[in-house]
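Asker: I need the structure of the sequence given here:
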Amino acid sequence: MKLILTEEEQFLKDTAKNFAEERCPISHFRSLRDNNDPILWDKEIWEEMSKLGWPGILIPEEYGGSNFGITGISVILEECAKTLTPSPLFATGVLGAFAITNFGNNEQKQNYLPKIASGELTTALAIDESSHHNPANTIMDAKKDGKQFVVNGKKTFVIDGTSADLLIVLARTSGNKGEMSGLTLFLIDSNDTGIEKIKLDMADSRNYANIKFNNVNVSSQNILGDEETGGEITENILDIGRIAIAAEMLGNAEAAFETTLDYLKQRKQFGVLIGSFQALQHRAAEMFCELELTKSSVMAATKAADEGSNELQRLSSLSKTIAGETLHLVSNEAVQMHGGIGVTDEYDIGFFLKRARVTEQIFGSSKFHTERYANISGF
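Answerer: The predicted model follows:
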């Protein structure tokens, strides 16, 4: 496995870098937050992303996509994360596109993929039901009633849950809490009767929602995959999502590090640049080393996904763990090295600390993935 970008992947990375810096500086993110935007992303910016083809990166060409793979979408997410670019690209272009491309039937692919690729349709993955990630603990009930199912329950911390058009929902059709068997994935229109979306005000100002389902009728034709294969399919989707969020976390950490490095080269104390203090140099060197390790682990995971490697699960958990720990370290150090102003709202560096605390928990914390990695490795 070669841990280098292809010419096409490097082009995507460069394009994303220029787009994020020119169209979505951190001031854009700040403006959406300060104006209490209901969906916390800009529809005009999303249209521009769609024209660049980003929502269709994982979608086959026959459905309007470009099929550039997980590495392709990950380098875009990494660059956009450096400016905290708000968009539904992760929830739609990664989770939704991957799920329907790989597990949807022909009718579902024809109905949804062209709309996802064009940016017309946005999606959200509704899996967890508490603050702790564990799909096996699903208790949302889906009772069969003729040719349809009646869904009742609640999903928590759904990314882009308030704005998504289509929900990919994990529900229990048999079995008990704690079992991965007996789970089924459903494609549900977010505007269906009985659905209530509750916006969450999160520390990192990203779009999250709790979603309640009260006697929501879902046709059996809206099952993603086969009935009661939802557990296995969900794990496949989540592994791709974990790699993608690790790429985002890498971008966050890189930006926080570069911002801090610039500050060390400009701020003076006692008449000298604080970057000349050896103690701070050592701490900066540690951050740099951890970032390099994170880059390698994320790229190893994206390449494994693109090549269909049987190491995917292990590398997915590894990349999520390392990226989470690196972002935790870098965001903490960045704020500390800025001193008191690091925690003031006037400075952007605090945004990365807040984003770190939330993304560390998405689809499993470092503790969750350390244990998962150990189990997969047979420890």
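Asker: when you work out contacts or count neighbours from here on, use the C-alpha atoms and nothing else.
Answerer: Fine.
Asker: which stretch of helix or strand covers the closest residue to residue 205 other than its chain neighbours?
Answerer: Spatial nearest neighbour of residue 205, chain neighbours left out: residue 33 (6.4 Å); criterion: C-alpha to C-alpha, 6 or more residues apart in numbering. For residue 33, the host element (DSSP states H and E) is helix 26-34.
Asker: alongside the first, I'd like the structure of this one:
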Amino acid sequence: MNFDYSDEQQQLADSLQKYLTQNYSFEQRKAILNSATGTSDAVWTTFAEMGLTSIALPEADGGFGGGAVDLMAAMEACGEALVVEPLLDTVGLAGRLLARCGSAAQRAAWMPGLIDGAVKLAFAGLEPGRRYDLAPATTTATPEGPGWVLSGTKCVVVGAPTATRLIVSAAAPQGASLFLVDPAAAGVALNPSRTVDGLRVADITFTGVVVGADALLGAAGGAQAAIDEAHDFATALLCADAVGAMKSACDATLDYIKQRKQFGVAIGSFQVLQHRMVEMVICTEQARSLAIKAASTVDHASDPAERARVVSAAKVKVADAARQVSQEAVQLHGGMGMTEELKVSHTFRRLTMAQQRFGDADHHLERYASLT
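Answerer: Here you go, the predicted structure:
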């Protein structure tokens, strides 16, 4: 298979990288992290204007009809700049579910806002004590009159504090179902917090939340396959984001060892450190190849088991590479590698979080084995 981006994909990546270089410096990112919302509306609007919010959405809904490989080019640049705006979760996960499960009326109501940046979505899927299990169990949807009543708790919902709408998975009598829920609705309580890498998340409690029949996305009980597919789509994009962060770690470390001197010479001249740098670059390139393979498989595989197998293989390798590259970057920087003032410490946190999101290496290794 071809491991190079097309001309159009490379142009998108180059344009985004140029914008981020000029408008998303490390200091600017820190200011965004410390703001009230932890994200920048101006950056999000620019992302929408560049087409990032629409590139992977269906043409029938106003998108460009691209896939994971198209969005991967952008995600790699976002990972390199440590972007905290919820592009992955709003477009790659929640937007994917809306596109797959939403009725024509629901897509007409929400897709235009998602595309132009006015709407942010967050997927509330994980439940306390159930680790990476995507099948809703403790969050329930009970039919009542023409609508539904939702009860339960979701945890670590990325982007929830700034979301316009939540897409909530719940166990209905018919099976796994998805609902569009207003985060300001009666009975919805958000407990916001931050992840180790600074993303804004929330644990959400639903206490007798009444929603109308029009809140149901797709058929009751028919959501599990879509949830699994969107999760694999998002995992492939997360791998691309991690590859970008690894590239950032490699570049920063190479610059540092060229400048840092011991015994009157740059430590980058020491052969043992050169070997360690080479290993970091090799890990990054191997991870990138598997990330592209995962994205391509998500776009083209007709067999869900094959898609899941390739995505899990990529996630295992990317998680291992992320651990090795991030730890080496910190060690080669010495004690200052963990200081708040240095970008490499934030990259370390980003890659630590990437190892855990959407299933850690042990989870995906087990899933891969079960499908082989």
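Asker: sorry, back to before: and the helix holding residue 33 of structure 1, how far from the chain's centre?
Answerer: The chain centroid and the centroid of helix 26-34 of structure 1 are separated by 19 Å under C-alpha atoms, centre = their mean, to the nearest Å.
Asker: kindly report the same for stretch 232-239 of structure 1.
Answerer: On C-alpha atoms, centre = their mean, the centre of stretch 232-239 of structure 1 falls 14 Å from that of its chain.
Asker: what does that stretch rub up against?
Answerer: 95, 98-99, 103, 170, 180, 185, 225, 312-313, 316-317, 363 (C-alpha atoms under 8 Å, 6 or more residues apart in numbering).
Asker: about what we covered before: what's the neighbour count on the residue nearest to residue 205 of structure 1?
Answerer: By other C-alpha atoms under 10 Å, the residues close to residue 33 of structure 1 number 17.
Asker: hmm, it is touching residue 40, no?
Answerer: Yes: the pair residue 33 of structure 1 and residue 40 qualifies as a contact (C-alpha atoms under 8 Å) at a distance of 6.8 Å.
Asker: what touches both of the two?
Answerer: Common neighbours of residue 33 of structure 1 and residue 40 (C-alpha under 8 Å, 6+ apart) are residue 205.
Asker: now do the contacts for residue 11 of structure 2.
Answerer: Contacts of residue 11 of structure 2 by C-alpha under 8 Å, 6+ apart: none found.
Asker: find the helix or strand that the alignment partner in structure 1 of it is a member of.
Answerer: Residue pairing (TM-score structural alignment): residue 11 of structure 2 is matched to residue 11 of structure 1. Following DSSP H and E, the helix or strand that holds residue 11 of structure 1 is helix 7-23.
Asker: repeat for residue 144 of structure 1
Answerer: Going by DSSP H and E, residue 144 of structure 1 is in strand 141-145.
Asker: so where do the strands sit in the stretch 1-150 of structure 1?
Answerer: 123-126, 141-145, 148-159 (DSSP state E, counting those that start in this stretch).
Asker: helices along structure 2, start to end?
Answerer: 7-23, 26-33, 41-49, 68-81, 87, 96-101, 104-116, 224-259, 271-300, 304-333, 343-356, 361-371 (DSSP state H).
Asker: so where in structure 1 does the longest one end up aligned?
Answerer: Aligned by TM-score structural alignment, helix 224-259 of structure 2 corresponds to residues 231-266 of structure 1.
Asker: so which bits of the matching stretch are buried?
Answerer: Residues of stretch 231-266 of structure 1 classed as buried: 231, 233-234, 236-257, 260-261, 263-264 (neighbour count, 16 or more other C-alpha atoms under 10 Å).
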